[in-house]
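S.K.: no letters, just coordinates:
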C-alpha cells in the first residue's frame, strides 16, 4: 500500500513539475515580450485623405526616455531600460518607420555627468534604441541632456553636438516633407554664442523656405525641390500659459493642469515662439518636456491680412518611470497633408495584473489536473487488488 502511494506521488511530481515550469516560462515570455506586440499591433500609421504620386514619409516620434545615470538604483535602471528597449524594438518590428525623432531628455543626468559617463550614456542609448537599416534616428537636445540655458557651457553643448550629431538647428527634407529640428535652450534670444548660431541658422532656413515658396521677400538663391510648410521638432512646447486647454485623457492631471507655465523653463518664451512661427510658418509642431499629452491649435496673426494656423502636439514621456501609460506618435506626412496616431504601450499595472492572473490560472489548472490524475490512479490501484 505504502509503495503504491509513493509511486503515485512520484508520478504526480514527474508530471506536475514540467507543466509548472512550462507555464512559468509562458507567463514570463508573454509579460516580457508578447504583450508589447499585443498592445502595439492595435496602432499603425494613419492613412492620408489625399492620394499622392509620391510615397509619404513615415515617422515615429517619442520623447523623454530619461535613461538613468550612475546614481540610480541598478534594479530600477535595469527594469526601466528593459521595458523601453522591448517597446521600441517591437515598434520597429511592427511599424518600421523611415525616420525616428527623439524629443530630448534622452539622459537623466546628461547635464552633470563626466565625459566618460556621457560616452557610456550615448552608447547605451544607441544599444537600447537601435534602428534597423533604412531607418534614420534624429535627436534634439533637452534640458537634462545639456542643461537649461543658464547652465549650458561650450563643453556641454559641444559634446552633445559631436556625439549625437545634433546641431542647434537643422533643416531635414524628405520627399517634399520638411522638418526643422531645434535646440529649445538655444532660443533664448539673449545673444549668447549658442543662441547667435541658432538665430543665424533659423534666418537662413527661413530664407530658403521663402525662396522655395516664390515669395518676393527671398534674398538668397537656395531653394527646396518642392515647397511645403515645415514641421517643428524640439524639446520644449511652444509658449502657452498652462496646460488648462489640454483635455486629452493622458493630459496633466488636475490641479497640475492649471498651474501657470514659467517661460524658458516649462515652455518657450512668447517672443521666441512668435519669432519661430513668423519666420518658418510651420504646419505642425511637436514637443515634449511636460511628460503629458496635449494637442493645441495655434492661430497667429502677424498682420491683419495674414494668419498662420497649425496644431502643436506635446508628446508624453516614453518611460514608465515618468508616467503609468507611456505613449509615442506615428505620423504619415506628404507635402500637403499630415496625419497623426497616438500609440499606447502596456500599462505597468496591466503587466502586473496579467502576470498574477496567468499564475493563478496555472495553479488552478495544475491542481485540477493533479486531482483528476490522483483519483484516476487511486481507483486504478484499488481495482487491481484482490479481494
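M.R.: Alright, I've got the coordinates. Here the structure is a predicted model, which is why all the values come from computation and not from measurement. Numbering: from 1, shown residues only.

S.K.: only C-alpha atoms for contact and neighbour calcs from this point on.
M.R.: Noted.

S.K.: helices or strands up against the longest helix along the chain?
M.R.: Ranked by residue count under DSSP state H, the longest helix found in the chain is helix 348-383. The elements that helix 348-383 packs onto, with contact taken as 3 or more Cα pairs under 8 Å, 6 or more residues apart in numbering; DSSP states H and E, are helix 2-29.

S.K.: what's the helix it packs on packed up against?
M.R.: Counting contacts by 3+ Cα pairs under 8 Å, 6+ apart, helix 2-29 packs against helix 348-383.

S.K.: now residue 105: how far from residue 79?
M.R.: Distance of residue 105 to residue 79, computed by Cα to Cα, to the nearest Å: 19 Å.

S.K.: ranges for the helices of the stretch 1-150 of the chain?
M.R.: For the stretch 1-150 of the chain, helices defined by DSSP state H, counting those that start in this stretch occupy the ranges 2-29, 35-40, 74-95, 115-128, 143-146.

S.K.: most tightly surrounded among the ones you listed?
M.R.: helix 143-146 (a mean of 24; mean count of other Cα atoms under 10 Å).

S.K.: any chance you could map the helices in the stretch 201-350 of the chain?
M.R.: So, for the stretch 201-350 of the chain - with DSSP H, counting those that start in this stretch - the helices run 270-280, 348-383.

S.K.: can the ones you listed go into JSON lines with extra columns for distance to residue 159 and mean neighbour count?
M.R.: Shown next, in JSON lines, are the helices of the stretch 201-350 of the chain (distance: least, Cα to Cα, whole Å; neighbours: other Cα atoms under 10 Å):
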{"stretch": "helix 270-280", "distance to residue 159": "25", "mean neighbour count": "17"}
{"stretch": "helix 348-383", "distance to residue 159": "35", "mean neighbour count": "14"}
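
S.K.: among the ones you listed, which comes closest to residue 101?
M.R.: Each of these has some distance to residue 101 by Cα to Cα; the shortest is helix 270-280, at 19.4 Å.

S.K.: next, the one to line up against it:
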C-alpha cells in the first residue's frame, strides 16, 4: 500500500483549489446563505394558530427557450435557480409553493411540442416526486402572451399541462387562495375576459367555507402609476434607473377598473404578484386594508437581486419574510 505523499498535494494543489472553489460557490454556498439568512416569520413573531402554513412565493423564473436563450446562459441561470430552490425547500420545508407566472421565457411562441418541452424543463427544475410541498403555477404573459396576442389553444395547453384554469382556487388548512390570469382582466368583453369575469363573480357570491378573506395571486401588480407608492425599505432598489417609469395599464399593471373590481368583490387579506422584476410592498387602505407584495424575479438574468418570498399564514395574520440570493433579508407582518 502506498502512503500518502505530500508531494501529491503540492503537485495537484491548483486542481484541488479549483475543485474546492467550484464546489463551494456552486453548491455549498446556497445551503450556507439560506441557513444563516432565511427563516420563517413564526420563529421571530409569535404565530400560535394550529392552522398556520408556510408558503414560498416565486415569480418570473423565465426558463429560457430556443430562440433567445444562449446555451451557457441557460445552463448558468437554471442551475442557480435549481440549486437555490431545492436548497431552500430542503432547509425550510414549506407546505406549498406558488409560482406567480412567467414560468417560461418563450412560452407565448412555438407549437405544442415546443411548449411541452418548456413545461417539461420547468418540471425538471422545480417539481418533486415527494408529496410535500404542493406546487401550484399560474400563467404570465410570457407563458400565454399579452391580452391581444393570446391564442385559445395556448390557454388550453397551459390548463392541461399545469392543471390550472384562468381563474382557480386553492385551499390549504382553511386558507383560501384565488389564482387569477392577469391577461384575462381587461374587461373588454372578449371571450377570455368574459369567462374570467363570470368565474370571479361566481366565486365572490359563493364565499369560502370556512369563510376567510382570500389571498389573491396573479402575475400583474394591481393598478399603480409607478413604484412611487412602494414602501422604502431594504427591498426597495434605489439604484434602479427604471423605478420612476410609468406603468401602462394592462401591460405593466392591471387597469384601475380591474383592480377595483377585484378588491370590491373579494376584500383580500393580501395580494401577491410579480411581472415587474423588482420588489415592491404597498399598503392599501381603500376600500379595505391589505398589503400587496410584488415579488422580484427569481432569475439572476433579470437583475442582480433574485428573490423568493417566505410567507407564514395563520387565521389572524399573513406575514412574509423575503430572501434575496446572495443579498440581504428583512421581514414584515401583514395584519
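M.R.: Structure's in. What do you need? Keep in mind it's a predicted model, so treat the numbers as computed, not measured.

S.K.: on that earlier part again, between helix 2-29 and the longest helix of the first structure, find me the angle.
M.R.: 160 degrees (axes from the mean of the first three to the mean of the last three Cα atoms, to 10 degrees).

S.K.: distance of residue 236 of the first structure relative to residue 150 of the first structure?
M.R.: When residue 236 of the first structure is compared with residue 150 of the first structure (using Cα to Cα), they lie 15 Å apart.

S.K.: what about the two, which has more around it?
M.R.: Looking at residue 236 of the first structure and residue 150 with other Cα atoms under 10 Å, you find the greater number of neighbours at residue 236, namely 27 against 8.

S.K.: how about that one, what does it touch?
M.R.: By Cα atoms under 8 Å, 6 or more residues apart in numbering, the residues touching residue 236 of the first structure are 142, 184, 266-268, 287-289.

S.K.: now list the buried members of the residues you listed.
M.R.: Taking 16 or more other Cα atoms under 10 Å as the criterion, what is buried in the contacts of residue 236 of the first structure is 142, 184, 266-268, 287-289.

S.K.: for residue 61 of the first structure, find the nearest of the helices of the stretch 1-150 of the first structure.
M.R.: Here helix 74-95 is closest among the helices of the stretch 1-150 of the first structure (Cα to Cα), at 11.1 Å.

S.K.: wait, residue 208 of the second structure sits on residue 176?
M.R.: Yes - using Cα atoms under 8 Å, residue 208 of the second structure makes contact with residue 176 at a distance of 7.3 Å.

S.K.: more crowded one of these two?
M.R.: Higher neighbour count among residue 208 of the second structure and residue 176: residue 176, with 20 against 16, using other Cα under 10 Å.

S.K.: what do we get in the first structure for that one?
M.R.: With TM-score structural alignment as the criterion, the equivalent of residue 176 of the second structure in the first structure is residue 178.

S.K.: between the helix or strand containing its match and helix 270-280, how big is the angle?
M.R.: Secondary structure from DSSP states H and E places residue 178 of the first structure in strand 177-182. On the basis of the same axes, to 10 degrees, strand 177-182 of the first structure is oriented at 150 degrees to helix 270-280.

S.K.: how much does strand 177-182 of the first structure stray from the second structure?
M.R.: Taken over the aligned residues, the distance from strand 177-182 of the first structure to the second structure averages 0.6 Å (mean Cα distance after the TM-score superposition for the first structure).

S.K.: packing partners for that strand?
M.R.: strand 169-174, strand 231-233.

S.K.: okay, these, which one's buried deepest?
M.R.: With neighbours defined as mean count of other Cα under 10 Å, those peak in mean count at strand 231-233, which reaches a mean of 25.

S.K.: aligned to residue 17 of the second structure, what sits in the first structure?
M.R.: By TM-score structural alignment, residue 17 of the second structure lines up with residue 23.

S.K.: try residue 56 of the second structure
M.R.: In the first structure, the residue matched to residue 56 of the second structure (TM-score structural alignment) is residue 60.

S.K.: who touches that match in this structure?
M.R.: Residue 60 of the first structure touches 97, 99-101, 328-331, counting by Cα under 8 Å, 6+ apart.

S.K.: the second structure: matching residues for stretch 310-317 of the first structure?
M.R.: Using TM-score structural alignment, stretch 310-317 of the first structure pairs with 290-297 in the second structure.

S.K.: for the matching stretch, what is the distance to the chain centroid?
M.R.: In terms of Cα atoms, centre = their mean, to the nearest Å, the centre of stretch 290-297 of the second structure is set 9 Å apart from its chain centre.
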